[in-house]
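K.L.:
What follows is a predicted protein model with its sequence.
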Amino acid sequence: MKRWHRVSIGSMVIAVGLVCAGALVVSRSHVPPEAIASSVTRTPELMERAWHLPVAATFQRRVDWQSNGSRCGPAAVANAYRSLGEAATTEGKVLAGTWSCWTGVCMMGLTLDELAEVAQSRTSRKVTILRDLGETQFLEHLRRSNDPGRRYIVNFDRAPIFGAGSGHHSPIGGYFEAEDLVFVLDVNFDFQPWLVERKRLFDAVNTFDGDKKRGLLVIE
């Protein structure tokens, strides 16, 4: 019993340490509100039109915010599945049965590959990673993001758009080709949904997370 007691205490100490480390990682992602407001488009007329895009409309003007700064990936998947009428509609349901984020914090956040594994475990739909895309390929997929039968989740670095921050996942609500603007349904409450020029989002996606490029996750 004493040995098990020592192991249990040791495990708890490690878990607390991981959570604290995760909190430190989250704190480094802070972007001032004024930087957010000046970096993206949120004019009332465009936002109203954006919510009427074919895919954005299935979200019913609702985004369930990530529970902490490290769980954007599970939150993005949960929101995408909810819009498709899938059963996994919360972070908890998305993560159930996986070892991902078992401490409550996704250490350093989930990579695109890790998020794909989590997403595939909760659905019979096809989940595909799209990585190393050129600008032309990226544009083609943005056009397809208006297809109600597909959901795209974008993995990008906040810094090229907001001047600060780190890696993030959020669903794409659609694309305005005439204005060349992408509707990103940001799952972080501090940011909330926004529109951004395609080239700026491409530059934010065309970055490295470790030794691999960021990219898109498509559920179809």
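P.N.:
Nice, thanks for sending it over. Please read all numbers here as calculations on a predicted model, not as lab measurements.

K.L.:
all contacts plus neighbour counts: C-alpha atoms, from now on.
P.N.:
Noted.

K.L.:
For the chain, which segments count as strands?
P.N.:
127-131, 151-157, 167-176, 181-184, 194-197, 208-209, 212-213, 215-219 (DSSP state E).

K.L.:
just so I know, which of those strands lies nearest residue 85?
P.N.:
Proximity to residue 85 (CA to CA) singles out strand 151-157 among the strands of the chain, at 12.0 Å.

K.L.:
by how many degrees do the closest one and strand 215-219 diverge?
P.N.:
160 degrees (axes from the mean of the first three to the mean of the last three CA atoms, to 10 degrees).

K.L.:
List the contacts of strand 151-157.
P.N.:
If you take CA atoms under 8 Å, 6 or more residues apart in numbering as the criterion, strand 151-157 is touched by 55, 76-77, 80, 112, 145, 165-172, 201, 204-207, 214-220.

K.L.:
returning to what we had before: now the strands of the chain in JSON lines, with mean neighbour count and distance to residue 137?
P.N.:
Shown next, in JSON lines, are the strands of the chain (neighbours: other CA atoms under 10 Å; distance: least, CA to CA, whole Å):
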{"stretch": "strand 127-131", "mean neighbour count": "17", "distance to residue 137": "10"}
{"stretch": "strand 151-157", "mean neighbour count": "27", "distance to residue 137": "14"}
{"stretch": "strand 167-176", "mean neighbour count": "27", "distance to residue 137": "14"}
{"stretch": "strand 181-184", "mean neighbour count": "25", "distance to residue 137": "15"}
{"stretch": "strand 194-197", "mean neighbour count": "21", "distance to residue 137": "16"}
{"stretch": "strand 208-209", "mean neighbour count": "16", "distance to residue 137": "18"}
{"stretch": "strand 212-213", "mean neighbour count": "16", "distance to residue 137": "15"}
{"stretch": "strand 215-219", "mean neighbour count": "24", "distance to residue 137": "11"}
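
K.L.:
try this one next to it:
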Amino acid sequence: MPCRKSLAPDLVPEGHYRRPLPAELIALSSAAGRLLFREALLAGDMESYFPLAEQFHTQVEPSFCGISSLVMVLNALEVDPKRLWKGVWRWFSEDMADCCEQLSVIEKEGVTLDRLAEMGRCNGLLVDARHVDLDADAGIAQFRASVRQVSEQPSGVALIASYSRALLGQTGDGHFSPIGGYHAARDLVLLLDVARFKYPPHWLPLELLWRAMAAQDASTGRPRGYLHVRPEQSAEAARQS
């Protein structure tokens, strides 16, 4: 007999089990999403996906999207935390990323783009925080070039997007997620959404993400943007040191 206990419909707790993606966004696991993945893979624009996918996990708190994205990238880039996680193992988890900000504060308030950049730096990353300016002529071209560069490299560099969910037609507002790939022919990016309880990984137009990253963060009065990150030293050099 199955041990799972089924609840009567009137006893199911309030809340939500995921949300449907807006029509313009394409779930990675859908037939269309898998086709895009195959096409991008053959074009050589999915190299960054695999190290990130190995570390893909769901954020442990509703306000931990920034920390979870950072931890996912730190582990994907093979950054040694130089301190123990469990037993004899050195590994990053959300509760180890609070070198510049208390987790209790982040749990209540979330984290800004610049604060997340500082947290990355004090955990062994070289971080370039780029706030989006819709009026900058080279802005979206630079972002597209960064996405292409990262997507063509199997390791050593990553991008974390800070964007407004509302501009994507999703519920909520400020959010962070790593960028997992690029489909150049259709100018689509793959977002590895760390809030997997809410939305699955999905493809979306690069220009739409750009506009969502230009949305103002109410806590700072500045636009959102993205982080271009790489380790202070390569994983191989760290192992030999």
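P.N.:
Structure's in. What do you need? This one's a predicted model, so the numbers in the text were calculated from it and none came from an experiment.

K.L.:
The closest residue to residue 125 of structure 1 other than its chain neighbours: what's it in contact with?
P.N.:
Leaving aside its sequence neighbours, residue 125 of structure 1 sits nearest to residue 220 (CA to CA, 6 or more residues apart in numbering; 5.8 Å). Neighbour list for residue 220 of structure 1: 125-127, 149-151 [criterion: CA under 8 Å, 6+ apart].

K.L.:
what about residue 220 of structure 1, distance to residue 3 of structure 1?
P.N.:
For residue 220 of structure 1, the distance to residue 3 of structure 1 (CA to CA, to the nearest Å) stands at 49 Å.

K.L.:
center of structure 1, which residue is that?
P.N.:
Nearest to the mean C-alpha position of structure 1, counting by CA atoms, centre = their mean, stands residue 169 at 1.8 Å.

K.L.:
Verify the contact between it and residue 76 for me.
P.N.:
Yes: the pair residue 169 of structure 1 / residue 76 is scored as a contact, 6.4 Å apart, by CA atoms under 8 Å.

K.L.:
okay, and the common contacts of those two?
P.N.:
153, 187.

K.L.:
which helix of structure 2 spans the most residues?
P.N.:
helix 139-152 (DSSP state H).

K.L.:
Give me the packing partners of that helix, helices and strands only.
P.N.:
On a contact count with 3 or more CA pairs under 8 Å, 6 or more residues apart in numbering; DSSP states H and E, helix 139-152 of structure 2 meets strand 158-164, strand 174-183, helix 206-213.

K.L.:
try 10 Å this time
P.N.:
Applying 3 or more CA pairs under 10 Å, 6 or more residues apart in numbering; DSSP states H and E, we find helix 139-152 of structure 2 packed against helix 31-42, helix 49-54, strand 125-131, strand 158-164, strand 174-183, strand 188-191, helix 206-213, strand 225-231.

K.L.:
Taking structure 1 as the reference, give the residue range the fifth one aligns to.
P.N.:
Meaning strand 174-183 of structure 2. Using TM-score structural alignment, the residues of structure 1 aligned to strand 174-183 of structure 2 are 167-176.

K.L.:
Provide a list of residues in contact with the nearest residue to residue 107 of structure 2 once chain neighbours are set aside.
P.N.:
With CA to CA, 6+ apart as the criterion, residue 107 of structure 2 has its nearest non-adjacent residue at 5.4 Å, and that residue is residue 63. By CA atoms under 10 Å, 6 or more residues apart in numbering, the contact list for residue 63 of structure 2 reads 105-111, 174-176, 195.

K.L.:
for residue 80 of structure 1, same thing?
P.N.:
55, 58-59, 63, 74, 86, 88-89, 119, 150-153, 170-173, 185, 219.

K.L.:
Same list (the strands of structure 1) but as TSV, adding distance to residue 23 of structure 1.
P.N.:
Shown next, in TSV, are these (distance: least, CA to CA, whole Å):
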stretch	distance to residue 23 of structure 1
strand 127-131	28
strand 151-157	18
strand 167-176	15
strand 181-184	25
strand 194-197	25
strand 208-209	19
strand 212-213	24
strand 215-219	25
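
K.L.:
just so I know, which of these lies nearest residue 24 of structure 1?
P.N.:
Nearest to residue 24 of structure 1, of these and by CA to CA, is strand 167-176 at 14.4 Å.

K.L.:
between the closest one and helix 198-205, how many degrees?
P.N.:
Using the same axes, to 10 degrees: strand 167-176 of structure 1 against helix 198-205 is 160 degrees.

K.L.:
mean offset of strand 167-176 of structure 1 relative to structure 2 (after superposition)
P.N.:
Aligned to structure 2 and superposed, strand 167-176 of structure 1 gives a mean residue distance of 0.9 Å (mean CA distance after the TM-score superposition for structure 1).
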